[in-house]
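A.B. asks: Generate a structure from the sequence data that follows.
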Amino acid sequence: MPEKIRVSIGTAALLGLDRCWLDVKPTTAYLMTYTEGSCIANCAFCPQARGSSSRKSLLSRVLWPVFPTGKVLEGLRLRAEGAFSRICIQTINYPGFLDDILSILSAIKEATELPVSLDAPPLERGELEMLRDAGLDRISIPLDAATPELFDRVKGRLARGPYIWEGHLKALRSAVDVFGAGRVMSNLIVGLGETERDAVELIQRLMDIGIRTVLFAFTPIPGTMLAGRPQPPLDAYRRVQLARHLITEGLARFEEMAFNEEGRLRSFGADEETIQRVLRSGEAFRTSGCPGCNRPYYNERPSGPLYNYPRRLTREEAHREAMRMGLRMNE
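C.D. replies: The predicted structure follows:
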């Protein structure tokens, strides 16, 4: 069992490990493996990357302080089931990370009955089976980029990283075989240079093999290779969110959608009644991920603008987001 573990600052507050003001409480307990060294990967957007000069207490813009593992487990035992609906373990890539995950997972299962998810680098089928047999509920293996070319640039050879696009896809297919369709996710970061068409096409491709896409907005972090890159336009992100929701809910398909010459969405492939129902609910614009995941302010400041709403939208907010995309929401 590793002696230390990182905990997102919001999770730490709800477990009684730290004190901070929370505008929106996390509905999942977010943990991250701890190592004295760096991640062996070199993802261009990540503070944990091998070549990053960012603070290692960061993942995206969230602070992850270090605590004794035993203290965190005690907090989970006493408070988790009243505060959270799920536990999510993030792991960076380092020698022995799988052994750490297995021991942490075993200890969590003894402390609480909450379901546990994992966000991890590509794993072999036998390793995935070990995790399933140890009680892991769901897994995400993040592609992050929408195309093989972008993947190579931000995670692979051109980023001096160890990853290969096809290797990730192979691991994702194996994960579906092991965990089942709908229980495997892959992260997609919007704003790395893809078109809206690129993003939506990948969302459909993954959905067709049983993988749900988890959307993130690119967030520039000082000290990373992409620190100078701006966040994506909010209207573009909203269109991809809406398309993702329609695809994952079986309400439309990529092939039924229309794009302009620049790859911008101009038709969502669903009838007006369906579009109106989705817009009024606001669900498309909330944080995507495992059931119970809201990741408050992972991609934005609390003051906004919000890329992923960590709570239900008000009617006024839903109307504003529809207008942002040039869509009219009927009363």
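A.B. asks: Please make it C-alpha for all contacts and neighbour counts, starting now.
C.D. replies: Will do.
A.B. asks: Can you name the residues in contact with stretch 97-113?
C.D. replies: By C-alpha atoms under 8 Å, 6 or more residues apart in numbering, the residues outside stretch 97-113 that reach it are 1-2, 33, 73-74, 76-77, 80-81, 91, 116, 131, 134-136.
A.B. asks: Please give the structure of this sequence too, so both can be compared:
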Amino acid sequence: MHWRRLKAEILAHGGARPEGVPDRWRDRSTAGPGARGPGSYFFATDAGRVRVAVNPDSPLSLKVADDGTAVITGPDMQVKGWLEKVALHCPRQAYITLSEGCIFGCRYCAVPSGPGRYKTADDVETLVRTVLDRIDAISITSGVLGSVAADEARALVVVERVMQFGIPVGVSIYPTRETPRRLHDLGVAEVKFNVETATADLFAEMCPGLEYELIWEVLRESVALFGRNRVFSNVILGLGETDDEMAACIRRLTEMGVIPVIRPLTPAAGVAHLPRPGADRILHIADIQEEALAQAGLDPSQARTMCSACTGCDLVPGVDL
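C.D. replies: Below is the predicted model:
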């Protein structure tokens, strides 16, 4: 079985049941697909990497030897590899969430239920220094604790501080119209502003209070500033969109010069009742994405920061073969 299919199956099952895995390998996230969950492991082979969430109900099992070599076993599957050590949130990056809460209530997101703490520039500098010898990038993301403008201002202070380390910095925050220019002026390498859903109607349902067209406007401005292969946008697969709707969203992004990050749904919060997308659908949408990226001359393998550099949570065309 090719890696592409194996990874799609692991994502579709929502991870695996760890059996005797030492806790030192486990990462626990305050944002993203695993926010507030039981944690995850990063499993790798020579072909690629996948984030394996802890899922007691999965038909897949994860077993690990003392030296970190690992095997994932399940129906018609046995894949050998190893676990990767996490720097901060993922391997080879300091991927830091500034706010552990959010005033918005996106239905698919567990972050708003968090404690509402905010990391200062001093906090972030300290964290980065603890992993500086094993990272290639710094990535900054955040919920919105106060106002969008106030949280942008706090994030800019953090970004300015971490630029001292001389490695690529990527940023993904909820933007104002001025956010791309301000981040570009600070020397940020890449940005990710998330359209989240394949259609405007789904966005209105899933993300009340947020502005769908603002995200598109900001993405367009970002490509002009940062260039092609340096601007990204998450789109969640499995919120009720059709394949045609997802394909149209992917093509709208790629035609603008934006690389879509197609994130299979993790059922949680207000969408806990929805099923995960199956492996066949994940593969089908990845094929559509791959064709759209090729037509637009875009290449996710060029990513230096954030999700497309990690590849753990998504099937990435040009990387996962």
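A.B. asks: care to give me the TM-score?
C.D. replies: The pair, once superposed, lands on a TM-score of 0.63 when counted by TM-score structural alignment, normalised by the length of the second structure; 232 aligned residues with a C-alpha RMSD of 3.3 Å.
A.B. asks: OK, contacts around the aligned residue in the second structure for residue 201 of the first structure?
C.D. replies: With TM-score structural alignment as the criterion, residue 201 of the first structure lines up with residue 248 in the second structure. Contacts for residue 248 of the second structure (C-alpha under 8 Å, 6+ apart) come out as residue 198.
A.B. asks: out of the contacts of stretch 97-113 of the first structure, who's nearest residue 218 of the first structure?
C.D. replies: Relative to residue 218 of the first structure, the closest of those is residue 91; by C-alpha to C-alpha it sits at 19.4 Å.
A.B. asks: What is the equivalent residue in the second structure for residue 39 of the first structure?
C.D. replies: Using TM-score structural alignment, the partner of residue 39 of the first structure in the second structure is residue 102.
A.B. asks: Check the mean deviation of the helix ranked longest in the second structure from the first structure.
C.D. replies: Longest helix in the second structure by number of residues (criterion: DSSP state H): helix 279-296. With mean C-alpha distance after the TM-score superposition for the first structure, helix 279-296 of the second structure departs from the first structure by a mean of 2.0 Å once superposed.
A.B. asks: what's next to that helix, contact-wise?
C.D. replies: Looking at helix 279-296 of the second structure with C-alpha under 8 Å, 6+ apart, the contacting residues turn out to be 4-5, 8-9, 11-12, 243, 246-247, 250-251, 254-255, 257, 259-260, 262, 264, 299, 315-318.
A.B. asks: who touches the helix or strand following it?
C.D. replies: Sequence-wise, the next helix or strand downstream of helix 279-296 of the second structure (DSSP states H and E) is helix 306-310. Applying C-alpha under 8 Å, 6+ apart, the contact partners of helix 306-310 of the second structure are 49, 90-91, 93, 95, 138-139, 170-171, 261, 300-303, 313, 316.
A.B. asks: Closest one of those residues to residue 274 of the second structure?
C.D. replies: Nearest to residue 274 of the second structure out of those is residue 313 (C-alpha to C-alpha; 18.3 Å).
A.B. asks: Assess the claim that the closest one and residue 11 are in contact.
C.D. replies: Yes - with contact defined as C-alpha atoms under 8 Å, residue 313 of the second structure counts as touching residue 11 (7.5 Å).
A.B. asks: Residue 206 of the second structure corresponds to which position in the first structure?
C.D. replies: Residue 206 of the second structure maps onto residue 154 in the first structure, by TM-score structural alignment.
A.B. asks: So its match is in contact with residue 43, correct?
C.D. replies: Yes - Residue 154 of the first structure is within contact range of residue 43, at 5.5 Å (criterion: C-alpha under 8 Å).
A.B. asks: quick revisit: the match of residue 39 of the first structure and residue 242 of the second structure, how far apart?
C.D. replies: 29 Å (C-alpha to C-alpha, to the nearest Å).
A.B. asks: Among the two, which residue is more densely surrounded?
C.D. replies: Comparing residue 102 of the second structure with residue 242 by other C-alpha atoms under 10 Å, the one with more neighbours is residue 102, at 22 against 13.
A.B. asks: Could you check how far that one is from residue 141 of the second structure?
C.D. replies: 12 Å.
A.B. asks: Check residue 247 of the second structure too.
C.D. replies: Counting by C-alpha to C-alpha - residue 247 of the second structure and residue 141 of the second structure are separated by 27 Å.
A.B. asks: just residue 311 of the second structure next, same as before
C.D. replies: Distance from residue 311 of the second structure to residue 141 of the second structure, by C-alpha to C-alpha: 17 Å.
A.B. asks: Compare the two (neighbour count), which wins?
C.D. replies: residue 311 (22 against 19).
A.B. asks: what's that one in contact with, if anything?
C.D. replies: Here residue 311 of the second structure is in contact with 49-50 (C-alpha under 8 Å, 6+ apart).
A.B. asks: Residue 85 of the first structure now?
C.D. replies: Residue 85 of the first structure neighbours (C-alpha under 8 Å, 6+ apart): 27-28, 114-115, 292.
A.B. asks: and if you look at residue 70 of the second structure?
C.D. replies: 43, 62-64, 80-83.
A.B. asks: let's see 7 Å
C.D. replies: Counting by C-alpha atoms under 7 Å, 6 or more residues apart in numbering, residue 70 of the second structure touches 62-64, 80-83.
A.B. asks: Nothing else from me, thank you.
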